[in-house]
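compute the structure for the input listed below.
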Amino acid sequence: MKVVFFSAKQYDKQFFNRENEKYGFAPEYLETHLGPHIVNAVENGTPAVCVFVNDKLTAEVIAVLAAKGVKVIALRCAGFNNVDLDAAKAHGIRVCRVPAYSPEAVAEHAVAMLLTLNRKTHKAYNRVREQNFSLNGLLGFNLYGKTVGVIGTGKIGRAFCRIMLGFGCRVLAFDPYPDEALEKGGVVYLPFGEVLREADVLSLHCPLTPDNKYLINREAIRQMKKGVTVINTSRGALLNTHDVTEGLKSGHIAYLGIDVYEQEEKLFFKDLSAAIIEDDMIQRLMSFPNVLVTGHQAFFTEEALSQIAEITMRSIDQLCNGKPVSEGVLLA
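Down below sits the predicted model:
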């Protein structure tokens, strides 16, 4: 059975080929992202395609896939804002995802970004390599005793909360569905605005939906403490990049760490070291000394990639062969 992988990197081949030893599929790996420009490369009779965060499965693309006989769209990620689910349903295409893969991987990366920005270990590393052991400009602050606001307490948010509790932080959270275990552990759920007003550190761990696009905008920033640290390892469009940039310029936001960016499909997962990047907004962000940008690598651990390959291949097998589908993976 043929499965076409889009946005495929060498590490995808490594982990999916290893997992495919159980199934014997015929994988085809394409580096390009899926969109109208390449969808006709899918051969007629292909039962499944596997896609990632920057593939664009619009109604137009899905109609072409359906005409070619595609029955399954497998997302090898948790987010699904790049897929027109209504179009998939209308064409009878099943859509699955990986609802949870080592949530600790993303949570730990968020903590790593927080610690790097605070203690400036990236700057210290570069200094000592030049035999500069001065501490000037490296002053940080204790996380112990600080108030950390967490937006979204799904699996990743829960893991992040537990880590912050371990640091001795006061942890506040906003989520429409509070987690009783977290509450028993010391996390306090408050309305969104109150979390914004009280947090010294704000970390985003919610999916992107039409309702929360630009959740962090000029008005939200105005409610935050002056000197707040903002970390986003979820989806880029949760932040209004222009408003966040203004918050950095005014000093209202003291530190910003982002592993995601709303225009990342043009940048991330590519080597652009010899190219001219025309995106002025990301260039402006990267010019700030108090901003840390990583290229959507929070998920990138051995454990996470193994789980992604395992769950994705199992879901394709289940859907294509009429087997019972594991709980939580189906979107359409």
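
make it CA atoms for all contacts and neighbour counts henceforth
Will do.

how many other residues sit next to residue 283?
Using other C-alpha atoms under 10 Å, residue 283 has 11 neighbouring residues.

what element comes up after the strand or helix carrying residue 163 heading to the C-terminus?
Element membership for residue 163 (DSSP states H and E) is helix 155-166. Toward the C-terminus, helix 155-166 is succeeded by strand 170-174 as the next helix or strand (DSSP H and E).

that next one vs helix 155-166, what angle?
Angle, strand 170-174 to helix 155-166, by axes from the mean of the first three to the mean of the last three C-alpha atoms, to 10 degrees: 160 degrees.

following element in sequence after strand 170-174, please.
Scanning forward in sequence from strand 170-174 by DSSP H and E, the next helix or strand is helix 180-185.

residues making contact with that following helix?
158, 161, 162, 189 (C-alpha atoms under 8 Å, 6 or more residues apart in numbering).

give the contact list for residue 73.
Residue 73 is in contact with 48, 49, 50, 51, 93, 94, 95, 96, counting by C-alpha under 8 Å, 6+ apart.

can you tell me the SS state at it?
In three-state terms, and counting by DSSP: H, G, I helix; E, B strand; the rest coil, residue 73 is strand.

which other helices and strands contact the longest helix along the chain?
Ordering each helix of the chain by length in residues (DSSP state H) puts helix 302-320 first. Counting contacts by 3 or more C-alpha pairs under 8 Å, 6 or more residues apart in numbering; DSSP states H and E, the secondary-structure elements packed against helix 302-320 are helix 10-20, strand 72-75, strand 94-96.

buried stuff in the very next helix or strand once past the first one?
Put plainly, it is helix 10-20. Past helix 10-20, further along toward the C-terminus, the next helix or strand under DSSP H and E is strand 26-29. Buried residues in strand 26-29, counting neighbours by 16 or more other C-alpha atoms under 10 Å, are found at 27, 29.

so which of the contacts of helix 180-185 wins on neighbours?
Ranked by neighbours (other C-alpha under 10 Å), the contacts of helix 180-185 are led by residue 161, which has 27 neighbours.

my read: it touches residue 171, true?
Yes - counting by C-alpha atoms under 8 Å, residue 161 touches residue 171, with 6.7 Å between them.

can you give me the helices for this structure?
Residue ranges of the helices in the chain, as given by DSSP H, are 10-20, 59-67, 85-90, 103-119, 121-129, 155-166, 180-185, 192-198, 218-223, 241-250, 280-287, 302-320.

quick one on the thing from earlier: pull the most distant pair out of the contacts of helix 180-185.
Of all pairs drawn from those, the widest gap by C-alpha to C-alpha lies between 162 and 189 and measures 14.2 Å.

from memory residue 106 sits against residue 156, does it?
Yes - in this structure, residue 106 sits in contact with residue 156. The criterion is C-alpha under 8 Å, and the distance is 6.6 Å.

this one next, for a side-by-side:
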Amino acid sequence: MTYIPHDIFRISLLKPGIATEKKLPNLHLNFLTKDDISVWNGKQYIASKQLQGLQVIEAKGTFETDWNLDLLSPACFWLHFQFMGRSERDSKLHTALSDNEYRGFYSLSEAHKIKVKTGRTSMVLLGINMNNTAALASEWPRLAKPKTADQPYFSSIHIGYRIKQIFDKIQQCKDTSYSLHHNMHYHFCQLIDVYHQDLNDKDRSLHKEDIVIYHEAIDYIVEHYMDQDINIDTIAERINVSSRTLYRAFQGKHTTVHKAIQTIRLHKGREMLRETDMSVDGIAFQLNFSTAHYFYKQFVQSFGHSPSKERELHQKQKKKKKR
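Model (predicted):
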């Protein structure tokens, strides 16, 4: 295993060195120079630059094996743009990025390992030193720093037209001694603003999708509440979504699939108590409650009185109407 040390990152599983040929790679970011190149062997390159609190890393080429890029700045907020190829961070699947995706994340530990997959790759990482995360969150609330590394990471987003427009402007930046870092900080804020808007848009889209899924599931439960094997997995399969997606749709309603099934069965039980002479045990059995006692207990919690009281109240109401 080969390690290439650097101030802000460490590279492993790549052969170090600069190519002896005079021709340099066509860098995606024009302000990067030959002095910023850490790896260049004719097929792939990795370059980086530090701009007064802003870290810039660019990697591009065809890689014959998986390789690792360890980020060494523990107090940074990063935007990771995967223009081509695939990567994942800290060996966690929910951090994976594919062609034309990007996401933001904080450095929450001494080193974050980005594993870049074999094949053609083009990616850019921009990180800003972040000593005051509260200030960032006050302007972009969705980017509040997670309290622990175990919390969910920010969502991945498709690289759209607005991001590409900003990168077009970044590519026009020159390697100047004064204005470069000011321009890059300005463009980085633009990228954060677009990312925050993208997160809001994605959340609204998911919310609309969840509402549709929730009502489809409720319709299915109303129609199939008598099925003995009805549960989150069978409902998800019938309405063609994943169990995780269905769970999220109900979580937004502050309930669960199990509670929804039980509520519909209890309301059907109340209807049966009013309209039939069936015993409480028989109703509990027909509605697939585990025991009559459990049905009785859940009925009292839902309606505030016992099943027998429900029948009594209904009979009294019927007599009043006849008068």
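
tell me how they score on TM after superposing.
Here the TM-score of the superposed chains, computed with TM-score structural alignment, normalised by the length of the second structure as the reference length, equals 0.23; 133 aligned residues with a C-alpha RMSD of 6.8 Å.

buried residues in the helix holding residue 163 of the first structure?
The neighbour-count criterion (16+ other C-alpha under 10 Å) identifies 155, 156, 157, 158, 159, 160, 161, 162, 163, 164, 165 as the buried residues of helix 155-166 of the first structure.

nearest residue to the fourth one other than its sequence neighbours?
It refers to residue 158 of the first structure. Counting by C-alpha to C-alpha, 6 or more residues apart in numbering, residue 158 of the first structure lies nearest to residue 182, which is 7.2 Å off, once chain neighbours are set aside.

which residues sit in contact with the closest residue to residue 29 of the first structure other than its chain neighbours?
For residue 29 of the first structure, the nearest residue in space outside its immediate sequence neighbours is residue 5; the separation is 4.8 Å by C-alpha to C-alpha, 6+ apart. With contacts taken as C-alpha under 8 Å, 6+ apart, residue 5 of the first structure has the following neighbours: 27, 28, 29, 30, 49, 50, 51.

re the thing from before, any chance of the contacts of residue 73 of the first structure in JSON lines, plus neighbour count?
JSON lines is the format used below for the contacts of residue 73 of the first structure (neighbours: other C-alpha atoms under 10 Å):
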{"residue": "48", "neighbour count": "27"}
{"residue": "49", "neighbour count": "23"}
{"residue": "50", "neighbour count": "26"}
{"residue": "51", "neighbour count": "24"}
{"residue": "93", "neighbour count": "22"}
{"residue": "94", "neighbour count": "20"}
{"residue": "95", "neighbour count": "26"}
{"residue": "96", "neighbour count": "27"}
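
quick one: the helices in the stretch 51-200 of the second structure?
Remark: helices of the stretch 51-200 of the second structure, listed N- to C-terminal, are 133-139, 161-171, 179-224; assignment by DSSP state H, counting those that start in this stretch.

just name the most buried of those helices.
Looking across these with neighbours counted as mean count of other C-alpha atoms under 10 Å, the highest average goes to helix 179-224: a mean of 16.

output the contacting helices and strands for the helix or strand just after that one.
In the C-terminal direction, the helix or strand that comes right after helix 179-224 of the second structure (DSSP H and E) is helix 232-238. Under the contact criterion of 3+ C-alpha pairs under 8 Å, 6+ apart, the helices and strands touching helix 232-238 of the second structure comprise helix 179-224, helix 243-251.

which one, of those, ends up nearest to residue 295 of the second structure?
helix 179-224 (18.1 Å).

other SSEs contacting the closest one?
On the basis of 3+ C-alpha pairs under 8 Å, 6+ apart, helix 179-224 of the second structure makes packing contacts with strand 157-158, helix 161-171, helix 232-238, helix 243-251, helix 257-275.

measure how it sits relative to helix 257-275, angle-wise.
The directions of helix 179-224 of the second structure and helix 257-275 differ by 30 degrees, with the same axes, to 10 degrees as the criterion.

quick one: residue 264 of the second structure and residue 9 of the second structure, what's the gap?
Remark: distance between residue 264 of the second structure and residue 9 of the second structure (C-alpha to C-alpha, to the nearest Å) = 56 Å.

what sits closest to residue 147 of the first structure if chain neighbours are left out?
Distance criterion C-alpha to C-alpha, 6+ apart; nearest residue to residue 147 of the first structure, sequence neighbours excluded, is residue 170 at 4.6 Å.

and the gap between the one you found and residue 257 of the first structure?
If you go by C-alpha to C-alpha, the gap between residue 170 of the first structure and residue 257 of the first structure works out to 20 Å.

okay if I get the contacts of residue 73 of the first structure as a markdown table plus distance to residue 287 of the first structure?
Compiled in a markdown table, the contacts of residue 73 of the first structure are given as follows (distance: C-alpha to C-alpha, whole Å):
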| residue | distance to residue 287 of the first structure |
| --- | --- |
| 48 | 42 |
| 49 | 38 |
| 50 | 36 |
| 51 | 32 |
| 93 | 44 |
| 94 | 43 |
| 95 | 39 |
| 96 | 39 |
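
got a markdown table for the helices and strands packed on helix 179-224 of the second structure, with distance to residue 120 of the second structure too?
Compiled in a markdown table, those are given as follows (distance: least, C-alpha to C-alpha, whole Å):
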| stretch | distance to residue 120 of the second structure |
| --- | --- |
| strand 157-158 | 19 |
| helix 161-171 | 20 |
| helix 232-238 | 36 |
| helix 243-251 | 32 |
| helix 257-275 | 44 |
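
identify whichever of the ones you listed lies nearest to residue 125 of the second structure.
With C-alpha to C-alpha as the measure, helix 161-171 is the member of those nearest residue 125 of the second structure (12.2 Å).

name the helices or strands packed onto that closest one?
Taking 3+ C-alpha pairs under 8 Å, 6+ apart as the contact definition, the neighbouring helices and strands of helix 161-171 of the second structure are helix 179-224.

doesn't residue 313 make contact with residue 273 of the second structure?
No - proximity of residue 273 of the second structure to residue 313 does not meet the contact threshold set by C-alpha under 8 Å, at 10.7 Å.

neighbour-wise, which of those two wins?
residue 273 (21 against 12).

tabulate the helices and strands packed on helix 232-238 of the second structure (JSON lines), appending distance to residue 165 of the second structure.
Formatted as JSON lines, the entries for those read as follows, by distance: least, C-alpha to C-alpha, whole Å:
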{"stretch": "helix 179-224", "distance to residue 165 of the second structure": "10"}
{"stretch": "helix 243-251", "distance to residue 165 of the second structure": "33"}
